[in-house]
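Student: sequence and predicted structure below; questions after.
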Amino acid sequence: MAVKINSLEVENVKRVKAVALEPSEDGLTVIGGRNGQGKTSVLDAIAWALGGDRKRPSDAKRDGSATDPHLRVELSNGIVVERRGKSGSLKVTDPEGRKGGQQLLDSFVESLALDLPKFLAMNDKDKARTLLGIIGVGEDLARLELEEQTLYNQRTGIGQMRDQKKGAAADMPMHPDAPAEPVSAMALIQSQQEILAKNGENQAKRQKAEQLKTAYDNATNDALLIQEQIAGMQKALEAKCEEVSDLHADLLIAKKTAEQLQDESTAEIEEELQQIETVNAKVRDNQRRLDAEREAEELDEQYAEMTERIESVRRAKMDLLKGADLPLPGLAVENGLLTYQGRKWDCMSGSEQLRAATAIVRRLKPECGFVLVDKLEQCDPQTLAEFGRWAEEEGLQIIGTRVSAGDDDMCSIVIEDGYSIDTEKPAKTADLDQKWVM
């Protein structure tokens, strides 16, 4: 059975002069008082008594007191804990009168139950790790978290590449009038080469005609010169005349042929070749855009596949936590962070944070049946009522402090100037109007 506090006596600790308290076995016991009267000092005294030297206040002895601190705590398992003196020498006695020490107390007292603000001050990931350590699924959930994060990063990369491909495709030109395949220029180039070869032959013939004309002119001049200088060389003259005659005949033929020659233009072919390159450039543009769109579609499919795998991992995580024995229904760990009812820690209400923290700390060591909670004035009366009812249903003893002048029905005792003042304790009730449960 979980160990709880039956009674407490505190003298000369911090601001406390003398306080005696018998907290309710289950539910909420509230220590009230104005600021600086010693409320928190009572909780610190309990923590010191049960938690040992690591919980001892740095200035434990009350200022102005001639007497050293004295603490006495009686527990529900019959153990009596006493500390005396400024250093707090420890005496632990079990029901049979056997002596014990701090090791015996540590076996059933949870450190965080004595210091709930320490848990509340943890970062969200440490809170989540604490919960996972309790329910025993930390390693499996960490593996799934890593797998989910890896898949998420991969999907993000694929999505970015897909969007880049889509954007690039949208920016590329598209030519609906272009053919699907590039156009071949080989036939036109061959025709162009044939025309250029033919034009070359024509040029050679023109040059030949010019050469013959020059030869004819030279021969004519020679003939005239021979005729003038050598009148008697008739045979040479006749031979030369014959040569001239033959050359003249060849000249006439060559001249006539040259005049009939007509060069063909390659401008049309060159224009067609230029058009082919323009068409093929459009074809290449179209192909690049189609390739980019196809790659974007493939990345779309990969993105959808990654999304399904991520959802599968998330379902596995939910199934893992659904099967776990959680300290409080609605607690979960998502992306390494503690959540309650689907809300992260910073989005929880104060009462939700308090309930979640208390439930987790209580589960850390079930043998410890109590939790100390400071500054309950942050919760309104209805929230305190709900918190108290929940604690009573859980069989949990909660001892807390609240700023109060004692003029309401929320406090079991009120601390004034270091002393406890009894108040009329309200009866236990499930009525919401009662505000809290003893």
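Tutor: Done, it's in.
Student: hey, let's count contacts and neighbours off CA atoms from now on
Tutor: Will do.
Student: and the helix or strand residue 18 falls within, what does it pack against?
Tutor: Under the criterion DSSP states H and E, the helix or strand holding residue 18 is strand 16-21. For strand 16-21, the packing partners by 3 or more CA pairs under 8 Å, 6 or more residues apart in numbering; DSSP states H and E come out as strand 5-13, helix 39-51, strand 419-422.
Student: need the contact list for the residue lying closest to residue 415 once chain neighbours are set aside.
Tutor: Of all residues beyond its chain neighbours, the one nearest residue 415 is residue 33 (4.9 Å), with distances taken as CA to CA, 6 or more residues apart in numbering. Applying CA atoms under 8 Å, 6 or more residues apart in numbering, one finds that residue 33 lies in contact with 39, 402, 403, 404, 405, 406, 414, 415, 416.
Student: and residue 233, by the same measure?
Tutor: Residues near residue 233 by CA under 8 Å, 6+ apart: 226, 227.
Student: what packs against the helix or strand containing residue 150?
Tutor: Counting by DSSP H and E, the secondary-structure element that holds residue 150 is helix 138-171. Here helix 138-171 touches helix 267-322, going by 3+ CA pairs under 8 Å, 6+ apart.
Student: list the helices and strands the helix or strand following the helix it packs on packs on?
Tutor: Remark: after helix 267-322, the chain's next helix or strand is strand 331-334, criterion DSSP H and E. For strand 331-334, the elements it packs on are strand 337-340, judged by 3+ CA pairs under 8 Å, 6+ apart.
Student: roughly how far apart are residue 420 and residue 22?
Tutor: Relative to residue 22, residue 420 is positioned 12 Å away (criterion: CA to CA, to the nearest Å).
Student: please say which of those two ends up with more neighbours.
Tutor: Of the pair residue 420 and residue 22, residue 420 is the one with more neighbours under other CA atoms under 10 Å, namely 22 against 15.
Student: shouldn't residue 426 be in contact with residue 413?
Tutor: No. Taking CA atoms under 8 Å as the definition, residue 426 is not a contact partner of residue 413, at 11.3 Å.
Student: neighbour-wise, which of those two wins?
Tutor: Here residue 426 and residue 413 are compared on neighbour count by other CA under 10 Å; more neighbours surround residue 413, at 26 against 15.
Student: use this one as the comparison:
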Amino acid sequence: MKIVQLQAENVKRLKAVEISPEGHIVEITGRNGQGKSSVLDAIWWALAGTTHIQAVPIRKGENEARIRLDLGEIKVVRTFRKREDQTFTTSIAVESTDGARYPSPQRMLDGLLGALSFDPLAFTRMDGKAQMEALKRFVPGVDFEAIEKANKADFDRRTDVNRQAKALRAQASGIVVPDDAPAERIDDAALVAEMEQAGEHNALIERRRAGREAAAAEVKRLDAEAERIRGEIAVLTDRLRDAEGSADQKRGQLASAETLPKPIDTAALRERIADAGRANAAIARREERARIEAQAAEVEAQSAALTKGIEERVTAKREAIAKAELPVPGLGFGNDEILLDGVPFDQASSAEQLRTSVAIAMAANPKLRVIRVQDGSLLDEEAMRILAEMAQAADYQVWIERVGVSGGVAIVIEDGAVKGAVQVAQAAE
């Protein structure tokens, strides 16, 4: 299916044009700013849906524009109407040859369209990544967008995880543990209990010592009292004797009392408790460092899992690409670039690049056998010959925008209208 006739009224710079193309190369020529690009845009806008229509599709000063495209088997009419706020509405109708209208015209066109937007000349000027994007349509069963989205999410997550792991490792390395730290914690609670028992023991000794001192003071007092009584009251000699006997008895009791035990040296216990505290603090730091290191290892394992997921998706994508049937023998994918016979595409000759790009464009448009080429003035005579030969061999129609003419019938656009057709030498049929 090719374009039989194009009519466009008030589309961009066009006033009214009617083109019934002949041959496989349809050159649209004329001076710059006369409406050549508007012709190629009209073809695209008639078919590709509203997403691709520019902000101002209606010619300045007009309120309505229309594109009629006769494709032989179907006819497409797209209409634009300007609103009061200078925006526009658009509608589309598709009819079969017998006049029947399709109920879902855009859906029908989407199934027909392929990739009319693929410009083989623009493709040769793309960078490697953009060229790979253009070729993704030839790799079935691979959702490149989903893969890139998942890899981007995992990459961002891995960045955060690696940052977290690095922080944990730094935190762990900042915990200093003495080399002589014991392997097990010391039971400082037992030492504290022993310290308490020593305190009670020493307190008991102090109480007993105080009791003895009090008893000795009492003996001394009684001795003085007895001496006073002996001197003053003779009649109380017997009683004094009794008192002296009582005092002697108490002295004997004190003398025979058991020797008090020695106090316990609590200073040594305090030092042992302090040593235990320092040892246990070192062990606690070691345990904290081990805990943080284990946490870091866990986070690093998450990073490794994310890396594995990314690599698995990339590997699956590469395997699918390797199995894909690309439109040109020797065409393949490298790292962020396409290859032709194992060599980066941009290192191939201009002729090889053009042949490859045109073959890709044809493969991308198997039903609507139409290719658009903008900036066709960049093509020399040899390139135009190659383009004409390939279009004829594959029975494709190539609409090309040029300032000059090189072959076939060149349709001249001037001031938004068809001025005429320039007949020049056609490529050999």
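Tutor: The structure has been received and is ready for your questions. Nothing here was measured: the structure is a model prediction, and the numbers come from that model.
Student: TM between them?
Tutor: The TM-score (TM-score structural alignment, normalised by the length of the second structure) is 0.64; 380 aligned residues with a CA RMSD of 5.6 Å.
Student: that older thread, quick check: angle from the helix holding residue 150 of the first structure to helix 267-322?
Tutor: 160 degrees (axes from the mean of the first three to the mean of the last three CA atoms, to 10 degrees).
Student: flag every buried residue along helix 138-171 of the first structure.
Tutor: Buried positions in helix 138-171 of the first structure, judged by neighbour count with 16 or more other CA atoms under 10 Å: 138, 141-142, 144-145, 147-148, 151-152, 155, 158-159, 161-162, 165-166, 169.
Student: cool, and stretch 177-194 of the second structure?
Tutor: For stretch 177-194 of the second structure, the neighbour count (16+ other CA under 10 Å) marks 177, 186, 188, 191 as buried.
Student: what about that stretch, start to end distance?
Tutor: Using CA to CA, the end-to-end distance of stretch 177-194 of the second structure comes to 28 Å.
Student: kindly report the same for stretch 20-28 of the first structure.
Tutor: End-to-end distance of stretch 20-28 of the first structure: 17 Å, with CA to CA as the criterion.
Student: list of residues touching that stretch?
Tutor: The set of residues external to stretch 20-28 of the first structure that reach it, using CA under 8 Å, 6+ apart, is 4-10, 29, 387-393, 395-400, 413, 420, 436-438.
Student: and stretch 412-419 of the first structure, by the same measure?
Tutor: The set of residues that contact stretch 412-419 of the first structure without belonging to it, under CA under 8 Å, 6+ apart, is 15-19, 21, 29-34, 37-39, 404-406, 420-425.
Student: elements contacting the helix or strand hosting residue 107 of the second structure?
Tutor: Here residue 107 of the second structure is covered by helix 105-113, with elements defined by DSSP H and E. In terms of contacts (3+ CA pairs under 8 Å, 6+ apart), helix 105-113 of the second structure is packed against helix 36-48, strand 88-96.
Student: next, the angle from the last one to helix 36-48.
Tutor: Spelled out, it's strand 88-96 of the second structure. Angular relation of strand 88-96 of the second structure and helix 36-48 on a 0 to 180 degree scale: 70 degrees, by the same axes, to 10 degrees.
Student: which secondary structure elements does strand 88-96 of the second structure sit against?
Tutor: Strand 88-96 of the second structure sits against strand 74-82, helix 105-113, with contacts defined as 3+ CA pairs under 8 Å, 6+ apart.
Student: for residue 70 of the second structure, give me its contacts.
Tutor: Contact analysis of residue 70 of the second structure by CA under 8 Å, 6+ apart lists 3, 4, 5, 6, 76.
Student: could you find the closest non-adjacent residue to the first one?
Tutor: Nearest-residue entry for residue 3 of the second structure: residue 71, 4.6 Å, with adjacent residues in sequence omitted and distances by CA to CA, 6+ apart.
Student: just give me the neighbour total for that neighbour.
Tutor: Using other CA under 10 Å: residue 71 of the second structure sits among 17 other residues.
Student: ditto for residue 53 of the second structure
Tutor: Neighbour count for residue 53 of the second structure, taken as other CA under 10 Å: 15.
Student: measure the nearest residue to it once chain neighbours are set aside to residue 121 of the second structure for me?
Tutor: Counting by CA to CA, 6+ apart, the nearest residue to residue 53 of the second structure once its immediate chain neighbours are dropped is residue 45, at 5.9 Å. Relative to residue 121 of the second structure, residue 45 of the second structure is positioned 20 Å away (criterion: CA to CA).
Student: kindly report the same for residue 369 of the second structure.
Tutor: Spatial separation of residue 369 of the second structure from residue 121 of the second structure under the definition CA to CA is 17 Å.
Student: also residue 367 of the second structure?
Tutor: Relative to residue 121 of the second structure, residue 367 of the second structure is positioned 21 Å away (CA to CA).
Student: of those two, who's got more company?
Tutor: Ranked by neighbour count (other CA under 10 Å), residue 367 of the second structure and residue 121 place residue 121 first, with 20 against 14.
Student: how about the nearest residue to the more buried one, chain neighbours excluded?
Tutor: Per CA to CA, 6+ apart, closest to residue 121 of the second structure is residue 373, 6.4 Å.
Student: show me the contacts for the one you found.
Tutor: Taking CA under 8 Å, 6+ apart as the criterion, residue 373 of the second structure is in contact with 119, 120, 121, 122, 398, 399, 400, 401.
Student: by neighbour count, which of these wins?
Tutor: Neighbour counts for the contacts of residue 373 of the second structure peak at residue 401, which has 25 neighbours (criterion: other CA under 10 Å).
Student: ok, that residue - contacts?
Tutor: Contacts were defined as CA under 8 Å, 6+ apart; by that measure residue 401 of the second structure touches 27, 28, 29, 36, 37, 40, 373, 374, 375, 376, 377.
Student: again, 6 Å this time
Tutor: For residue 401 of the second structure, the residues meeting the contact criterion (CA atoms under 6 Å, 6 or more residues apart in numbering) are 27, 28, 374, 375, 376.
Student: what's the helix or strand for the second one?
Tutor: Here residue 28 of the second structure is covered by strand 25-29, with elements defined by DSSP H and E.
Student: ok, back up a step: map the residue nearest to residue 415 of the first structure across to the second structure for me.
Tutor: When the second structure is aligned by TM-score structural alignment, the residue opposite residue 33 of the first structure is residue 30.
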